[in-house]
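Novice: mind looking at a prediction? Sequence and model below.
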Amino acid sequence: MTRRHALLIDPVASDDDRSDFTDTLSAVDPAGPVLSLGELSAQRGDGVFESIGVVDGHPQEVTAHLERLEQSARLCDLPAPHLDQWRAAVAEIASRCPAGEYVIKLILSRGIDHGAGPTAWVTATPAPDFSRVRRDGVRVVTLDRGVDSGASARAPWLLLGAKTLSYAVNMAAIREAGRRGADDAVFVSSDGFVLEAPTASVILRFGDRFVTPEPAAGILHGTTQMSLFAHLASRGFEVGYERIPVDRLRRADGGWLVSSVRLAAPIVAVDGHGIALDAALTASLTDYLLSPRE
């Protein structure tokens, strides 16, 4: 059975009133030549994307991901994606995923330099095995992102709240974490506040209150974080968005890096300082995140 799948999308206007987008989706060989050498997503990272977790053929939190794709496109001055078309593409490619965990990626690129319009496609591939980090946790180091917590509002052209394809800095941060003997990194602002991990949101626990950095600081509003906050609130916990000084990160009663594919990986050390791992709570969060979620 083929384990990797790809569909090209012929983007249509966001006000297109049709209900069937089948003729705008084309299956392609994910290993074959598909994109032009002039594609700006490859030349400049000029585009936006989303990653959707798939569990036993069910794509998770599709609406939240599509809304964030739309927001990222707006921040980058890309044509507004027709969300019903993208929803159809997600459903089609998810139907090709067998049992187990997969990841669907949605990519909207500015297209070819001086071309007629955007390029768009979706892929589905087996998800990496994150069972160990979900169970045993990750050691993180804090890394200065080089901007203060007000930069997003002051300089929107930095695109700090958009999920763009320009991930070179994020990957460099993970490599730097490895050089420092850690598994991952947590970005902090130059004025000393917790932001996010290179590929995940940060959730911290202080007693029975769970907090995450406020999105206004120029970070992605995590779809998994929002889902977990709703789940925790339904269990009677207090949840909230805060400006979190970096020293509070090191004093948290618990912490997690959360994302659509990794799910909830407990933080067990910050800059060499140990943090308690609540195995039972983490397992319950993982069970929730593996359950079907719309």
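Specialist: Arrived safely.
Novice: from here on, just use CA atoms for contacts and neighbour counts.
Specialist: Noted.
Novice: separation between Val239 and Ala200?
Specialist: According to CA to CA, to the nearest Å, Val239 stands 18 Å off from Ala200.
Novice: now do Asp191
Specialist: Separation of Asp191 from Ala200 (CA to CA): 21 Å.
Novice: compare Val239 and Ala200 (neighbour count), which wins?
Specialist: Ala200 (24 against 19; other CA atoms under 10 Å).
Novice: ok, that one - contacts?
Specialist: Gly222, Leu257, Val258, Ser259 (CA atoms under 8 Å, 6 or more residues apart in numbering).
Novice: top of the residues you listed by number of neighbours, please.
Specialist: Top of the contacts of Ala200 by neighbour count (other CA under 10 Å): Leu257, with 28 neighbours.
Novice: pretty sure that one is touching Ser201, no?
Specialist: Yes - using CA atoms under 8 Å, Leu257 is in contact with Ser201, at 5.6 Å.
Novice: which residues does the helix or strand that contains Thr125 contact?
Specialist: Using DSSP states H and E, Thr125 falls within strand 119-126. Strand 119-126 is contacted by residues 3-11, 30, 89-90, 93-94, 97, 101-112 when judged by CA under 8 Å, 6+ apart.
Novice: and these, which of them are buried?
Specialist: Buried members of the contacts of strand 119-126, scored by 16 or more other CA atoms under 10 Å, are 4-11, 89-90, 93-94, 97, 101-112.
Novice: here's the one I want to compare it with:
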Amino acid sequence: MAWLYALMIDPAASDDVRTTFADTFTAVDPSAPALSVGELSTQRGDGIFESIGVVDGHPQEVEAHLERLAHSARLCDLPAPHLPQWRAAIAAVAAHCGAGESVIKLILSRGVEHGPTPTAWVTAAPAADFARVRAEGVRIVTLDRGLDSRAAIRAPWLLLGAKTLSYAVNMAAIREAKRQGADDAIFVSSDGIVLEAPTASVILRIGGTYVTPAPTGSILHGTTQLSAFEWLEAQGLATEYREVPASDLLRADAAWLLSSVRLAAPITAIDGTALPVDPDFTGRLNAYLLSPRD
């Protein structure tokens, strides 16, 4: 990957009253080593992150991403991120993103083992070309998440609602999907409830209503899904958050995976069964998601 820019952050306390933070940022060579060997983000995946889509230099849904970063920090017992500082860092990094699509990553880790402070940094890189996937869609397999739908309530220490750096299971799920001849996966709870994809939210259209699994703590609340629902509601279309049985997947008259960089990818098949696709609607949705949004 041809990295565009990287910025290390000296994290400010959440009650810091400063209004400028330039002296807390250090630009680093994005192709050079920058982390200590004792860094817990690499040793244990002990940290959180966000990926922000950037279109023609404009970072998308910044406030929703920052809210989720703060939510993940609370779940992981990390110091509360100083949101104005992170907002300023995003703006500084976005200035290095040119025309087209890029991705900005925010990372906050517990830092060096036994160290005094967290480690924080922001990077920018060109986004992959998802034009074909947005147009042609993805084939999906369902995979058992190995936990029932009430696991997050019984065991909040599983951090199911936090966007952590521990993504080994998510990546393994995508590899398993490819082994089964598909492109991606949808996690289903062991008691048969639809959760999310390894790196995306799920939206189904059932009987004219756009449905997504309720963010009960077992899944992430998708920032792009939130934007999509705002767009749908502005057009007078019905949206709903609810518990979605796995049996509803094949009842849908259309379905999509939504994420910050890939945007809306129509689902063309689930476990080998073809699903209807709505190219016109998908094109309009992605045109909206590519428009500047704060």
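Specialist: Cool, the structure landed. Model, not experiment: these values are computed from the prediction.
Novice: what is the most widely separated pair among the contacts of Ala200 of the first structure?
Specialist: Greatest spatial distance among the contacts of Ala200 of the first structure (CA to CA): Gly222 and Leu257, at 10.6 Å.
Novice: shared neighbours of these two, anything?
Specialist: By the contact definition CA under 8 Å, 6+ apart, Gly222 of the first structure and Leu257 are jointly contacted by Ala200, Ser201.
Novice: distance check, Ala127 of the first structure against Leu158 of the first structure.
Specialist: Ala127 of the first structure is 30 Å from Leu158 of the first structure, where distance means CA to CA.
Novice: which residues of the stretch 51-200 of the second structure fall in strands?
Specialist: Read by DSSP state E, counting those that start in this stretch, the stretch 51-200 of the second structure holds these strands, from start to end of the chain: 58-59, 101-109, 119-126, 138-144, 184-188.
Novice: same list, those strands, but as CSV with distance to Glu50 of the second structure please.
Specialist: Converted to CSV, these look like this (distance: least, CA to CA, whole Å):
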stretch, distance to Glu50 of the second structure
strand 58-59, 12
strand 101-109, 5
strand 119-126, 10
strand 138-144, 23
strand 184-188, 20
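Novice: among those strands, which is nearest Glu67 of the second structure?
Specialist: Using CA to CA as the measure, strand 101-109 is the one of the strands of the stretch 51-200 of the second structure that comes nearest Glu67 of the second structure, at 12.4 Å.
Novice: that closest one: average distance to aligned residues in the first structure?
Specialist: For strand 101-109 of the second structure, the mean deviation from the first structure after alignment is 0.2 Å (mean CA distance after the TM-score superposition for the first structure).
Novice: distance from that strand to the middle of the chain?
Specialist: 10 Å (CA atoms, centre = their mean, to the nearest Å).
Novice: show me what contacts the closest residue to Asp15 of the second structure other than its chain neighbours?
Specialist: Excluding its sequence neighbours, the residue lying closest to Asp15 of the second structure (CA to CA, 6 or more residues apart in numbering) is His82, at 7.5 Å. Going by CA under 8 Å, 6+ apart, His82 of the second structure touches Pro11, Ala12, Ala13, Ser14, Asp15, Asp16.
Novice: same check, this time on Leu285 of the first structure
Specialist: Leu228, Ala264.
Novice: helix or strand: which one has it?
Specialist: Here Leu285 of the first structure is assigned to helix 279-290, by DSSP H and E.
Novice: against the second structure, where does that helix fall?
Specialist: With TM-score structural alignment applied, helix 279-290 of the first structure matches the range 279-290 in the second structure.
Novice: in the second structure, which helix is the longest?
Specialist: For the second structure, the helix with the greatest residue count under DSSP state H is helix 62-75.
Novice: list the buried residues in that helix.
Specialist: Applying 16+ other CA under 10 Å to helix 62-75 of the second structure flags Val62, Ala64, His65, Leu66, Arg68, Leu69, Ala70, His71, Ser72, Ala73, Leu75 as buried.
Novice: corresponding residue for the first one in the first structure?
Specialist: It refers to Val62 of the second structure. Match for Val62 of the second structure (TM-score structural alignment): Val62.
Novice: surely that match meets Trp86?
Specialist: No - Val62 of the first structure is beyond contact range of Trp86, at 9.7 Å (criterion: CA under 8 Å).
Novice: residues making contact with stretch 204-211 of the first structure?
Specialist: 203, 212, 229, 237-242, 249, 252-256.
Novice: again, 10 Å this time
Specialist: 202-203, 212-213, 225, 228-229, 232-233, 236-244, 248-257, 266-267 (CA atoms under 10 Å, 6 or more residues apart in numbering).
Novice: got a ChimeraX select line for the buried ones in the residues you listed?
Specialist: To isolate the buried ones among those in ChimeraX, judged by 16+ other CA under 10 Å, type:
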select :202,203,212,213,225,228,229,232,238,239,243,244,249,250,251,252,253,254,255,256,257,266,267
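Novice: in strands only, show me the contacts of stretch 204-211 of the first structure.
Specialist: Counted as lying in strands by DSSP state E, out of the contacts of stretch 204-211 of the first structure, are 202-203, 212-213, 238-242, 254-257, 266-267.
Novice: quick one: stretch 80-100 of the second structure to chain centroid distance?
Specialist: Per CA atoms, centre = their mean, the centroid offset for stretch 80-100 of the second structure relative to its chain is 17 Å.
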